[in-house]
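Peer 1: Build me a model from this:
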Amino acid sequence: MNPDVEADLNELSATLGNIEAVLDLDGLRAQVAELEEQAAKPDLWDDQEKAQQVTSQLAHRQGDLRRVTGLRSRLDDLGVLYELAEDEGDAGSLAEADTERGKLRAEIASLEVRTLLSGEYDERDALITVRAEAGGVDAADFAEMLLRMYSRWAERHGYPVDVYDTSYAEEAGIKSATFRVKAPYAYGTLSVEQGTHRLVRISPFDNQGRRQTSFAGVEVVPVVESADHVDIDEKDLRVDVYRSSGPGGQGVNTTDSAVRLTHIPTGIVVSCQNERSQLQNKATAMAVLQAKLLERKRQEDREKMDALKDSGSSWGNQMRNYVLHPYQMVKDLRTEHEVGNPSAVLDGEIDDFIEAGIRWRRQTQN
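Peer 2: This is a model prediction of the structure:
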C-alpha cells in the first residue's frame, strides 16, 4: 500500500479509536438494551412525556451506535479496497477508494466534534431567541434571515422546530422570535451561535441604495427538564393575555389566547402564541421562562468562578460578520473561519461554523 495512504488510514483509525473510547461502546450498548426494555413496556404511553423522552433517547443512542460502528466497518473495508486495487492496478477502484477516504475523513471529524460536547446541559434540546438590534428595518429583516437560517439548518438535519412566539416588525422582518430545536445535543451544538451577528449590505429598504450595517442578537439556552427545579413564585409573575397576530397585525385567531409572562425580579419577558389554548400557551411560556432563569443562574455561577479570570469569551460580543457588499463573505470573528458564499450560509449551511466554534470553545476552556 502507498505509504502516504497507509499513514492516513492509520491516523483515521486512531482518531476513530479515541471517539470509540469517549463514547464507551460497551456502555452505549448497555444503554440501548435498557431503553429498549423500557420502550417495550405495555404501559409506556400512559405517561406521554416520559414515553417521548424514552423513545427519543433510544433513537439517539441507537443512531450513535450505528454511526460509529458503521464508520469502523467502512474504514476496515477501505484498507482491503486499496490493497485489491493496487494489486490489480485498477485505477478506477483506486479513485473510488480515494473518494471514500475523503468522505470518511469528513464524517470522522464531524463525529469527533460531537465528543467535545460534554457540558452539563449539552445533550438537551435548544431554546433559541433571535432579536433585531441596531439597524432599524434592516435589523428586523436580518433577524428574520437568521430565523430562516437556523430553521433551514434544522430541516437539513431532520430536526423538528417549534416556533413559540414571533413578534413581527411594522415594515418588514421580525422584532424577535423564540423557537425550540428538538434534537439530541441541540443545545451543546447551537450554543456556540450565541452572540451578536452583523450584516453589511446594500439596503433593499433605502431608496438611495446606500450600504447599511445592521445587527441581530442570538440567545441559546437549554430546555429545562422536570429535575431542574426552577421555582417561580406566582407573586413574582405578571401574566398578560392578548390576541395572537401575524405579519402586519393580521389576526391569527379571534380569542385572547396568546400569553405574555413577565418575571418581575429579573425583568425577563417571554410569550407564546403558537397554541390555540390560553392554558397551553401559558404552560409553554412558563417552560421558556424556566429555561431562561436556569441559564441566568448558570451564567451567574460561572461569573463567580471566573471573576478573577479573563477568558476572553464573552458571548455578548460580536461574533460573526455577514458581508454581502462590497464583497461576498461570512467570517466568524472568534475562530477566523470564513467562506465566500453568504447565500449558502443564510440557507442553513452552517455546520463548518458550528464545528469550528465547538473546537474553539474547547481550546479556550483548556
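Peer 1: CA atoms for contacts and neighbours, from now on please.
Peer 2: Noted.
Peer 1: so E355 makes contact with E112?
Peer 2: No: assessed by C-alpha atoms under 8 Å, E355 is found out of contact with E112, at 9.6 Å.
Peer 1: A helix includes A14, no?
Peer 2: Yes: according to DSSP: H, G, I helix; E, B strand; the rest coil, the state of A14 is that of a helix.
Peer 1: check contacts around the most centrally placed residue in the chain.
Peer 2: For the chain, the residue nearest the mean C-alpha position is L190 (2.8 Å; C-alpha atoms, centre = their mean). Neighbouring residues of L190 by C-alpha atoms under 8 Å, 6 or more residues apart in numbering: A126, V220, I354.
Peer 1: another one to check against the first:
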Amino acid sequence: MAGPEYDTEIKQLRATMSTIEQVLDLPAMQREIEDLGVQVAAPDLWDDQANATKVTGRLSALQGQVERFEALQGRVDDLELMVELATEEGDADSLAESEAELGRIKKAVEALEVRTLLSGEYDEREAIVTIRAGAGGVDAADFAEMLMRMYTRWAERNKYPVEVFDVSYAEEAGIKSAEFAIRAPYAYGTLSVEVGTHRLVRISPFDNQGRRQTSFAAVEVVPQLEETDEIEVDENDVRVDVFRSGGPGGQSVNTTDSAVRLTHIPTGIVVSCQNEKSQLQNKAAAMIVLKAKLLAKKKAEEAALKKDLKGDVAASWGDQMRNYVLNPYQIVKDLRTGYETGNPQPVFDGDIDGFLEAGIRWRRGAEKADAN
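Peer 2: Prediction:
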C-alpha cells in the first residue's frame, strides 16, 4: 500500500471516530463519570448495597467505554506516525506491519461503530437475561448451562458486572433455567439480538452409545426497569411462593425458606430469586424482574399490533436463530445474518462480539425495511 492510500484510509478512520465520539457524547460520559466518582467516594455508599452495586457497575462500564475509545484513538495516532516514519525511511517491514495494524484498527472501529446503531427506546438499559432448557433432556440442560457461561464470560471479557438472580439446577447435569442481569450501559440493546431458540448438535456426553443428539435452549432478554417506567402490578394478580434456596444436586445452601417465586396469574410469567439473604430482599428483586418482563411483553404486543396493521405476516426473527454444531463438523452459524465461525470453543468462552455486531446490523436493516 502506498503512502497516499494510507493517508486516505487514516482520514476515513478519523472521520468515523469523530462520528462515534459525537454519538457516544464523550463529554457527557465524562461528566457522569465524575458524578459517579463522587458517589463512590461517599462513606455511606454501601449502606444501600443495591444502589452501591448499581453505581459502581455503571462507573466501571462507563470508564471502560471511554478507555476503549481513547485507546483506539491512540492507535490511530500511532499508526499515522508509523506510516510517516516508514515511508520516509523506505522501511518495507514497517510498512507491512502498518498495513496489518490498519486492518486490525479498522475491525476495532467497526465494532465500536456498532454502538451508534443502538438507538432504540430501551437500548441503553442494562439487561436481564433468562435462559431455559428446551427439548433434548439432559443435553438441553447442559446446553442451557453452556449458554449461561457464554454470556457471563462475554460480560467478564468486557468487565461488565453480572448479578445472578436465580439458577434452577437439573437433576443429572446442567440447569433447567437461569436468570441474571448484566450491569452495563447498552447491555440490553447489544444482547437483545440474542433472543430466540438456540440449537446444539453434538455427540452426547450423556449417551453411553455415543449417539448424536440435538438439543435446544431459549434465550430471553429484557431491559432493566427504571423508576420512570410506568408499569403497575396488582398484588392480587401475583402469587408468592417461598422455598429453600438450593445448589447443584439439590444441595441446600440456605437453612431458611428465603427464596421467592412470583407468578403473575394473568400472563403466566414466573420469576424466581434466591440470590439475596432474606426473603424480603429476594421478593423485591424478583418484583423488579417481573415488572421488566411485563413491560417487555407490553412493548412486544404493541410492536406486533403495529406490524398487523401494516399487513406484515413475516415470522419473528427471534425463533431458531443460531445453530451450534460440534459433530459431524464444527460450526456456529447465525441463521438470520449468515455470520459463522468454524471454531465453536471460543464462542462458548464468550467470544461472541462478531455475532452481536452482525445481529445489530441485521436488525437495523430489518427496521429500515419495515419503515418503508
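Peer 1: List of residues touching stretch 273-284 of the second structure?
Peer 2: Counting by C-alpha under 8 Å, 6+ apart, 164-166, 242, 245, 257-262, 285-286 sit against stretch 273-284 of the second structure.
Peer 1: By neighbours, which of those residues wins?
Peer 2: With neighbours defined as other C-alpha atoms under 10 Å, the most crowded of those is V260; it has 28 neighbours.
Peer 1: So it: helix, strand or coil?
Peer 2: Using three-state DSSP, the structure places V260 of the second structure in strand.
Peer 1: ok, now which residue in the first structure is the farthest from the centroid?
Peer 2: E88 (46.4 Å).
Peer 1: any idea which strand is longest in the second structure?
Peer 2: Assignment by DSSP state E gives strand 212-223 as the longest strand of the second structure.
Peer 1: ok now the helix or strand just after that strand, how far from the chain's centre?
Peer 2: The element immediately downstream of strand 212-223 of the second structure (helix or strand, assigned by DSSP states H and E) is strand 238-243. Relative to the centre of its chain, strand 238-243 of the second structure is centred 29 Å away, using C-alpha atoms, centre = their mean, to the nearest Å.
Peer 1: Ok, stretch 155-168 of the second structure next?
Peer 2: Here stretch 155-168 of the second structure is found 10 Å from its chain centre; the criterion is C-alpha atoms, centre = their mean.
Peer 1: How many residues are close by G173 of the first structure?
Peer 2: Quick note: G173 of the first structure (other C-alpha under 10 Å) scores 21 neighbours.
Peer 1: no wait, M319 of the first structure
Peer 2: 21.
Peer 1: what does it align to in the second structure?
Peer 2: For M319 of the first structure, the aligned position in the second structure is M321, judged by TM-score structural alignment.
Peer 1: Spit out the contact partners of that match.
Peer 2: Applying C-alpha under 8 Å, 6+ apart, the residues near M321 of the second structure are E194, G196, T197, H198, D334, L335, R336.
Peer 1: For it, give its distance to E145 of the second structure.
Peer 2: In this structure, M321 of the second structure and E145 of the second structure are 18 Å apart, going by C-alpha to C-alpha, to the nearest Å.
Peer 1: And for N158 of the second structure?
Peer 2: 20 Å.
Peer 1: is it true that G134 of the second structure touches L200?
Peer 2: No: with contact defined as C-alpha under 8 Å, G134 of the second structure does not reach L200; the gap is 10.9 Å.
Peer 1: Identify the contacts common to the two.
Peer 2: Shared contacts of G134 of the second structure and L200, defined by C-alpha under 8 Å, 6+ apart, comprise S215, F216.
Peer 1: Please enumerate the helices of the second structure.
Peer 2: 3-24, 26-41, 49-89, 92-113, 137-157, 187-191, 279-310, 344-348, 353-371 (DSSP state H).
Peer 1: okay, these, which one's buried deepest?
Peer 2: helix 187-191 (a mean of 25; mean count of other C-alpha atoms under 10 Å).
Peer 1: Next, the mean deviation of that helix compared to the first structure.
Peer 2: Superposed on the first structure, helix 187-191 of the second structure shows a mean distance of 0.7 Å to its aligned residues (mean C-alpha distance after the TM-score superposition for the first structure).
Peer 1: quick check, distance from that helix to the centre of its chain.
Peer 2: On C-alpha atoms, centre = their mean, the centre of helix 187-191 of the second structure falls 5 Å from the chain's centre.
Peer 1: neighbours around the closest residue to P160 of the first structure other than its chain neighbours, how many?
Peer 2: Leaving out its chain neighbours, the residue that sits closest to P160 of the first structure by C-alpha to C-alpha, 6 or more residues apart in numbering is K182, at 5.4 Å. By other C-alpha under 10 Å, 20 other residues sit near K182 of the first structure.
Peer 1: Please look at K182 of the first structure and H157 and confirm they touch.
Peer 2: No: counting by C-alpha under 8 Å, H157 is not a contact partner of K182 of the first structure; they are 10.9 Å apart.
Peer 1: so what's V242 of the second structure closest to, chain neighbours aside?
Peer 2: With C-alpha to C-alpha, 6+ apart, the residue lying closest to V242 of the second structure is V260, at 4.6 Å.
Peer 1: If I follow the layout properly, the one you found ends up in contact with G246?
Peer 2: No: checked against C-alpha under 8 Å, the pair V260 of the second structure and G246 is beyond contact range at 12.0 Å.
Peer 1: which neighbours do these two share?
Peer 2: Common neighbours of V260 of the second structure and G246, using C-alpha under 8 Å, 6+ apart, do not exist here.
Peer 1: Quickly note the distance from the residue lying closest to W317 of the second structure once chain neighbours are set aside to A358 of the second structure.
Peer 2: Leaving aside its sequence neighbours, W317 of the second structure sits nearest to R336 (C-alpha to C-alpha, 6+ apart; 7.1 Å). Using C-alpha to C-alpha, one gets 9 Å for the distance from R336 of the second structure to A358 of the second structure.
Peer 1: How about K283 of the second structure?
Peer 2: Note on K283 of the second structure: its distance to A358 of the second structure, by C-alpha to C-alpha, is 37 Å.
Peer 1: repeat for P27 of the second structure
Peer 2: Distance from P27 of the second structure to A358 of the second structure, counting by C-alpha to C-alpha: 28 Å.
Peer 1: Check S215 of the second structure too.
Peer 2: Distance from S215 of the second structure to A358 of the second structure, by C-alpha to C-alpha: 24 Å.
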